[in-house]
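>>> give me a model of this one.
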Amino acid sequence: MILKKILWTLKRHPFLYLTRFRLLSKNSNINEIMGYSYNIINDKKDIPNYFTKINDTIFKNDEQISDFDLVKKLGNWLVDNVNGGPGLSVPSEDALKIMLAGKGGVCSDMVQIFNNFCVINDIKVREWGVTRAPFNTDYGGHSFNEVYIKELNKWIMIDVSYCALFYLDGDTPLSVTEFYKLLREGKKVSYKIFNTSIAVEHESIDKNYLNPDNVPFLICNYSNKVYDSFLKTFRPLIPIFIIHFFLFIIGKSYNYKFPLDNYKNIFS
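Alright, predicted model coming up:
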């Protein structure tokens, strides 16, 4: 128990948090990220079969469904069946089983399993994170997704943990870069919760999206197959941050791309 507490403290220490950003971050631009998706790195065959089994349960009566309705139904199902809990650093199949058993899962865990479901369903998906610039020790960050909706011919920003979509005017959701550019122009963006069974506090949306110090970054090059392999082999023998650092050393790690901001502002 004491060792677990020590490792938990180390994992969340500001030094490790900032070190991760120094090692993994790259300045980018909107054009550079335009063609990127999680699906490029992760093929259907690389997703554990358990995801397909659960996916068949979610969509068992849906012969034809639009991309937009599919991602909303998936988000609704996950929120209705995952209670959340401690953060997980386990292989993706184990993460999904733990989350469905009501024994864990934070926003980043929800985002990662949502990624895999999107791959199975031929939906292009991205994983985003948000931090503060300058760094704020009181804010631990947040994770969310972006999906490409073929019938809308665009990427849209979606928060699966809150079942939230974001808008300016009309019924077409905003992409991540659209959202942040409009926000910084002083435009009044809004959000809609598409799950009627949950109550989302405005303070959570304000903290994770509307705070003027928030800086979004795209998480790139995350290979579910690679991370599953290393986590199965080395967890719980080796602390998770050491596994991540080893993957960085051998060039198999994910990285952060900042299309709208200079990541060095985090350290100012």
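
>>> going forward, measure contacts and count neighbours with C-alpha atoms only.
Noted.

>>> what ranges do the helices span in the stretch 101-250 of the chain?
With helices called from DSSP state H, counting those that start in this stretch, the stretch 101-250 of the chain shows them at 107-120, 176-184, 202-205, 224-234, 240-249.

>>> just the strands in the stretch 51-200 of the chain please.
125-132, 142-149, 154-159, 164-167, 190-193 (DSSP state E, counting those that start in this stretch).

>>> before we move on, back to that, which of the helices of the stretch 101-250 of the chain is buried the deepest?
Across the helices of the stretch 101-250 of the chain, averaging neighbours per residue (mean count of other C-alpha atoms under 10 Å) puts helix 107-120 on top, at a mean of 22.

>>> which neighbouring elements make contact with that one?
helix 49-58, helix 67-81, helix 92-100, strand 125-132, strand 142-149 (3 or more C-alpha pairs under 8 Å, 6 or more residues apart in numbering; DSSP states H and E).

>>> turn the ones you listed into a markdown table, columns for mean neighbour count and distance to residue 27.
Shown next, in a markdown table, are those (neighbours: other C-alpha atoms under 10 Å; distance: least, C-alpha to C-alpha, whole Å):
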| stretch | mean neighbour count | distance to residue 27 |
| --- | --- | --- |
| helix 49-58 | 14 | 34 |
| helix 67-81 | 18 | 30 |
| helix 92-100 | 20 | 29 |
| strand 125-132 | 22 | 14 |
| strand 142-149 | 22 | 19 |
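
>>> one more sequence to fold, the one below, so I can look at both together:
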Amino acid sequence: MDAPLMARCACCDTEFPLRPGPGRPKSYCTVACRSRSQRQRDRHRETHPQQTTDTAEAESGRRILGQVLAAARSERGLDLPVIAVRTGLPPQTVRLVLTGAATCTWGETRRLAHVLSVRSGEVQHLWESAQGLPRAGSGPGFGAAVTVLRDALAGLHRAAGRPTAEALAHTTGLHAPTVAAILRGDWAPDWQATALLAAALGAQPALLRPLWERLHYAFLTSPDQYPHHGTPTRPARDRPPTPPAFVREEEASRGRRQPPAPPPRPR
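Have a look, this model is predicted:
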């Protein structure tokens, strides 16, 4: 007989067996834990009124922020009391953040990320989205904008369980080398590829739209023209950026006309 599937209670942090069958998996071991968690959320909303925004983007940012931190906690193998002691936060606050039920201040979120070995760039945009903060259309230079988008994708990648480039390529229709280059930050994707990756990683594409627009704006204000297929993040200075082989193959698979080859140099 197979061992029962175990889950961890979002309130008391104890393991309990999941009953097989249809429906949403349980998050609490007992009704008492579920009621206690609801009371904690209500008290948290009273002391943090800025957390009560219920827009789709805010809900998505809060949920994925919790998934990123919870995945990092599983990777580190840390218990909630240990995280609470190292961050100086109450255990119930840590539990609410990791379950995506609420968020704390940015300073507290950075401490949580540091304890869990998560780069602050992986969670900053998610935290800002959860707070409903306005996003500026312009920002820092091209290199900094690439880093921000790369870190945001890294956070989504962690929250999704770090699927392989091949698995994401199968889901998105992109080539696996394209996906790997985007996740490494070696290739700045166009919006279509960014939206496909965001959806494949379980997030709404609109969550990354401001970051991609900031990247696009940074490139538009540079002397070069932004190619429709994307651009390398470190182009050569002595020649315009040329799409690599995996991008040219992807362009052909999309049915786009390739630019004519340059004429041969006279000998």
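
>>> now what about the TM-score between them?
The TM-score (TM-score structural alignment, normalised by the length of structure 2) is 0.27; 115 aligned residues with a C-alpha RMSD of 5.8 Å.

>>> before we move on, the earlier item: minimum distance to residue 23 of structure 1: which of the helices of the stretch 101-250 of structure 1 has it?
Ranking the helices of the stretch 101-250 of structure 1 by proximity to residue 23 of structure 1 (C-alpha to C-alpha) places helix 240-249 first, at 8.4 Å.

>>> run the angle between the closest one and helix 224-234 for me.
Relative orientation of helix 240-249 of structure 1 and helix 224-234, computed by axes from the mean of the first three to the mean of the last three C-alpha atoms, to 10 degrees: 130 degrees.

>>> what's the following helix or strand after helix 240-249 of structure 1?
Using DSSP states H and E, the helix or strand that follows helix 240-249 of structure 1 in sequence is strand 255-258.

>>> does that following strand pack against any helices or strands, and if so which?
helix 14-24, strand 25-27, strand 214-220.

>>> burial of residue 121 of structure 2, as a residue count?
Here the count is done by other C-alpha atoms under 10 Å, and residue 121 of structure 2 has 19 residues near it.

>>> ok, for it, nearest residue in space, not its chain neighbours?
residue 151 (5.2 Å; C-alpha to C-alpha, 6 or more residues apart in numbering).

>>> could you pull out the buried residues of the helix or strand where that neighbour lies?
Taking DSSP H and E as the criterion, residue 151 of structure 2 maps to helix 142-159. Residues 142, 145-159 are the ones in helix 142-159 of structure 2 that count as buried (16 or more other C-alpha atoms under 10 Å).

>>> what helices and strands are in contact with the helix or strand that that helix is followed by?
Next helix or strand after helix 142-159 of structure 2 toward the C-terminus (DSSP H and E): helix 165-172. In this structure, helix 165-172 of structure 2 makes packing contacts with helix 176-184, helix 191-200, judged by 3+ C-alpha pairs under 8 Å, 6+ apart.

>>> circling back: now the strands of the stretch 51-200 of structure 1 in a markdown table, with distance to residue 112 of structure 1?
Below are the strands of the stretch 51-200 of structure 1 laid out as a markdown table (distance: least, C-alpha to C-alpha, whole Å):
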| stretch | distance to residue 112 of structure 1 |
| --- | --- |
| strand 125-132 | 8 |
| strand 142-149 | 9 |
| strand 154-159 | 12 |
| strand 164-167 | 17 |
| strand 190-193 | 20 |
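
>>> which helices and strands sit right next to the longest helix seen in structure 2?
Ordering each helix of structure 2 by length in residues (DSSP state H) puts helix 56-76 first. In terms of contacts (3+ C-alpha pairs under 8 Å, 6+ apart), helix 56-76 of structure 2 is packed against helix 91-98, helix 120-131, helix 142-159.

>>> ok, 10 Å please
helix 91-98, helix 106-115, helix 120-131, helix 142-159 (3 or more C-alpha pairs under 10 Å, 6 or more residues apart in numbering; DSSP states H and E).
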